[in-house]
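Asker: Provided below are the primary sequence and the corresponding predicted coordinates.
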Amino acid sequence: MSTQRTFVIDDQEFAGQRVLVTGGTKGAGAAIVERLSTAGALVLTTARSKPDGANDALFVQADIATPEGTATVARGVVERLGGIDVIVHSVGGSKSPGGGFAELTEDIWQEELNLNLMAAVRLDRMLIPHMIEQGCGAIVHITSIQSRLPLHESTIGYAAAKAALSTYSKALSKELGPKGIRVNRVAPGWINTSASEAMVARLADHSGSDEETARQGIMDALGGIPIGRPAWPREVAELVAFLVSDRAASIHGAEYVIDGGTVPTV
């Protein structure tokens, strides 16, 4: 796999901007927090577990897959930031076992929907009124190419929830555009994160194979990645930073795929 590139960042591009990034302690979420913070934004993040070295003033520990958790985060945004200019819903993931649809219980389905769809819906409902009041804002929902290419072996619930998030986002953009608030989506393919490696390990365990075989199985199910590798989290963060910046002022209601060419259709 090729090494990560470095990028030149304007450390004042987002000066004065108040940002919430959900799921911002690992993977692409952590990269988004770092990218926007480096560019001058005041970034609050949230996760179920507090990482070592987290800044207490800019971290809210909560499970946003629950209504109580989203309420806690919304209060934290108002109390600590005094308002909100940018929301990036990066939280997401799947704990579904391998084995296809028959392995997905009622509880698993509800967990997938709560984390990958309802967390964003609930937080938007609480925070968007602040954006409407000030007449501006930017929102990015992290969806997935699995809304187009679901992996039937392992991620049906996740893929369905992300497809619903994409549809919800498009509808939201229609409503909020006239109010000065831009809503866009970023649909990653395979990102090289600890979560994706955990999924590989689960699939290997379920099938009784090794991780390399499971990893190749995911690649085969996706139809391959033409550039030959997953995306780096920092590459996803660069796309998000562009979409919430003034450089993208006329980009609204769109979905940007970042998958190394995995999706084979136009």
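Answerer: The structure has been received and is ready for your questions. Note that the structure is a prediction, hence the values are computed from the model and not measured. Numbers count the residues shown, from 1 in each chain.

Asker: going forward, measure contacts and count neighbours with C-alpha atoms only.
Answerer: Will do.

Asker: tell me the helix or strand right after the longest strand belonging to the chain.
Answerer: Scanning the chain for the longest strand, with DSSP state E as the assignment, gives strand 181-188. Following the chain from strand 181-188 toward its C-terminal end, the next helix or strand by DSSP states H and E is helix 194-207.

Asker: comparison target, given below:
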Amino acid sequence: MTGFLTLTGKRALITGGTQGAGAATVALFRDLGAQVLTSARTQPADLPPEIFVAADLTRVQGCETLAEAVQSRMGGVDIIVHMLGGSTAPGGGFAALGEAEWQAELNLNLLPAVRLDRALVPGMVAQGSGVVIHVTSIQRLLPLPEATTGYASAKAALSVYSKSLSKEVAPKGVRVVRVAPGWIETEASVRLAERLAVEAGTDLAGGKQMIMQSLGGIPLGRPSTPAEVANLIAFLASDRAGSITGTEYVIDGGTVPTA
């Protein structure tokens, strides 16, 4: 195969596309020729209104609003990238997680993908083609008991759901894959490193080292960049990955110590 990777002519929905790796993925998909739609609760000032839908995807109605916008604005979808995720759970281990905290983790990290796939994947099946990418996390393999039990559990559920979906729809022409990032150096993670540095009386580099140590170390010596994550997602979404489905691609600088 010759030529550059392209997504020209593809209609893509990217959730959580207003910051971090999500924003990098939106930008790259547009550069590669895709028609893109993304969402968040509020629209950033630098995002063109024609590619944005205001929706709270932690709620059923928000997912319905976004699915309807996909149909009305793009007439369907060829690629879905479920970037949305994160955690607001407090530290303190399992005992600090009540009903509200558990439900919040599931509402953010699992159920939006389930609801949007339920609304949009049947259209992919009908057209006989499509790609669904679920962004999971290495935390499903390396949970941090002090702080990420709920998040890691929700991402583990997303991974199992993704595998099951892939087995069901692959014979119908729809590929489903997972991307599992480790630590990504986003604006939010830099702010965390800065806060840790202040608390420990060190500098930003020291704060980053603290995060890497909490993960058991990153052999590469640094976190991934949003652009690197976006590059992997773009390849998997493209026709160049046409026989890849049902599997997970880890991008973590070697953090996970086993194959």
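Answerer: Nice, I can see it. The shown structure was predicted, so the numbers you read here are calculated from the model rather than taken from an experiment.

Asker: care to give me the TM-score?
Answerer: TM-score for the superposed chains, counting by TM-score structural alignment, normalised by the length of structure 2: 0.93, backed by 255 aligned residues with a CA RMSD of 1.9 Å.

Asker: equivalent range in structure 2 for the longest strand of structure 1?
Answerer: Under TM-score structural alignment, strand 181-188 of structure 1 corresponds to residues 174-181 of structure 2.

Asker: any chance you could map the strands in structure 1?
Answerer: Taking DSSP E, the strands of structure 1 run over residues 18-22, 42-47, 59-61, 86-89, 137-142, 181-188, 255-258.

Asker: which one of those lies closest to G99 of structure 1?
Answerer: G99 of structure 1 lies closest to strand 181-188 among these, at 23.7 Å (CA to CA).

Asker: next, the angle from that closest one to strand 137-142.
Answerer: 20 degrees (axes from the mean of the first three to the mean of the last three CA atoms, to 10 degrees).

Asker: give me the mean distance between the match of strand 181-188 of structure 1 and structure 1.
Answerer: Here stretch 174-181 of structure 2, set against structure 1 after superposition, deviates by a mean of 0.2 Å using mean CA distance after the TM-score superposition for structure 1.

Asker: cool, and stretch 61-70 of structure 2?
Answerer: On superposition with structure 1, the mean distance recorded for stretch 61-70 of structure 2 (mean CA distance after the TM-score superposition for structure 1) is 0.4 Å.

Asker: where does that stretch end up in structure 1?
Answerer: Taking TM-score structural alignment as the measure, structure 1 aligns residues 68-77 with stretch 61-70 of structure 2.

Asker: buried ones in the matching stretch?
Answerer: By neighbour count, and taking 16 or more other CA atoms under 10 Å as the criterion, the buried residues in stretch 68-77 of structure 1 are 69-74, 76-77.

Asker: got it, and stretch 75-92 of structure 2?
Answerer: 76-85, 87, 89.

Asker: do the same with stretch 253-265 of structure 1
Answerer: By neighbour count with 16+ other CA under 10 Å, stretch 253-265 of structure 1 contains the buried residues 253-260, 262-263.

Asker: now the aligned partner of T42 of structure 2 in structure 1. Nearest residue, chain neighbours left out?
Answerer: Under the alignment by TM-score structural alignment, T42 of structure 2 pairs with S49 in structure 1. Counting by CA to CA, 6 or more residues apart in numbering, Q61 is the residue found nearest to S49 of structure 1 once chain neighbours are left out, at 6.2 Å.

Asker: now the residue most central in space within structure 2: how far from A170 of structure 2?
Answerer: Computing the C-alpha centroid of structure 2 and ranking residues by CA atoms, centre = their mean puts M83 first, at 2.4 Å. In this structure, M83 of structure 2 and A170 of structure 2 are separated by 21 Å, where distance is defined by CA to CA, to the nearest Å.

Asker: and S87 of structure 2, what pairs with it in structure 1?
Answerer: Under the alignment (TM-score structural alignment), S87 of structure 2 pairs with S94 of structure 1.

Asker: on that earlier part again, for the buried residues of stretch 68-77 of structure 1, which one is nearest A164 of structure 1?
Answerer: For A164 of structure 1, the closest of the buried residues of stretch 68-77 of structure 1 turns out to be T70, at 18.8 Å, with distances computed as CA to CA.

Asker: which residue comes closest to the closest one once chain neighbours are left out?
Answerer: I64 (4.7 Å).

Asker: residues in contact with the counterpart of L36 of structure 1 in structure 2?
Answerer: Using TM-score structural alignment as the criterion, L36 of structure 1 maps onto F29 of structure 2. If you count contacts by CA atoms under 8 Å, 6 or more residues apart in numbering, F29 of structure 2 has them with 7, 35-36, 234.

Asker: what about the alignment partner in structure 2 of S245 of structure 1, neighbour count?
Answerer: With TM-score structural alignment defining the correspondence, S245 of structure 1 maps onto S238 in structure 2. Number of residues near S238 of structure 2 (other CA atoms under 10 Å) recorded here: 17.

Asker: which part of structure 2 lines up with stretch 144-162 of structure 1?
Answerer: Using TM-score structural alignment, stretch 144-162 of structure 1 lines up with residues 137-155 of structure 2.

Asker: so which bits of stretch 159-172 of structure 2 are buried?
Answerer: By neighbour count with 16+ other CA under 10 Å, stretch 159-172 of structure 2 contains the buried residues 159, 162-163, 165-166, 169-170, 172.

Asker: what of stretch 25-43 of structure 2?
Answerer: So, applying 16+ other CA under 10 Å, buried residues of stretch 25-43 of structure 2: 25-29, 32, 34-40, 43.

Asker: kindly report the same for stretch 208-227 of structure 1.
Answerer: 211, 214-215, 217-219, 222, 224-225.

Asker: closest to E112 of structure 1 among those residues?
Answerer: Of all the buried residues of stretch 208-227 of structure 1, I218 has the smallest distance to E112 of structure 1: 19.6 Å, by CA to CA.

Asker: which one in structure 2 is aligned with the closest one?
Answerer: Taking TM-score structural alignment, the alignment pairs I218 of structure 1 with I211 from structure 2.

Asker: got the contact list for the closest residue to that match other than its chain neighbours?
Answerer: Once its chain neighbours are removed from consideration, I211 of structure 2 has its nearest residue in A193; the separation is 7.1 Å (CA to CA, 6+ apart). Taking CA under 8 Å, 6+ apart as the contact definition, A193 of structure 2 lies against 204, 207-208, 210-211.
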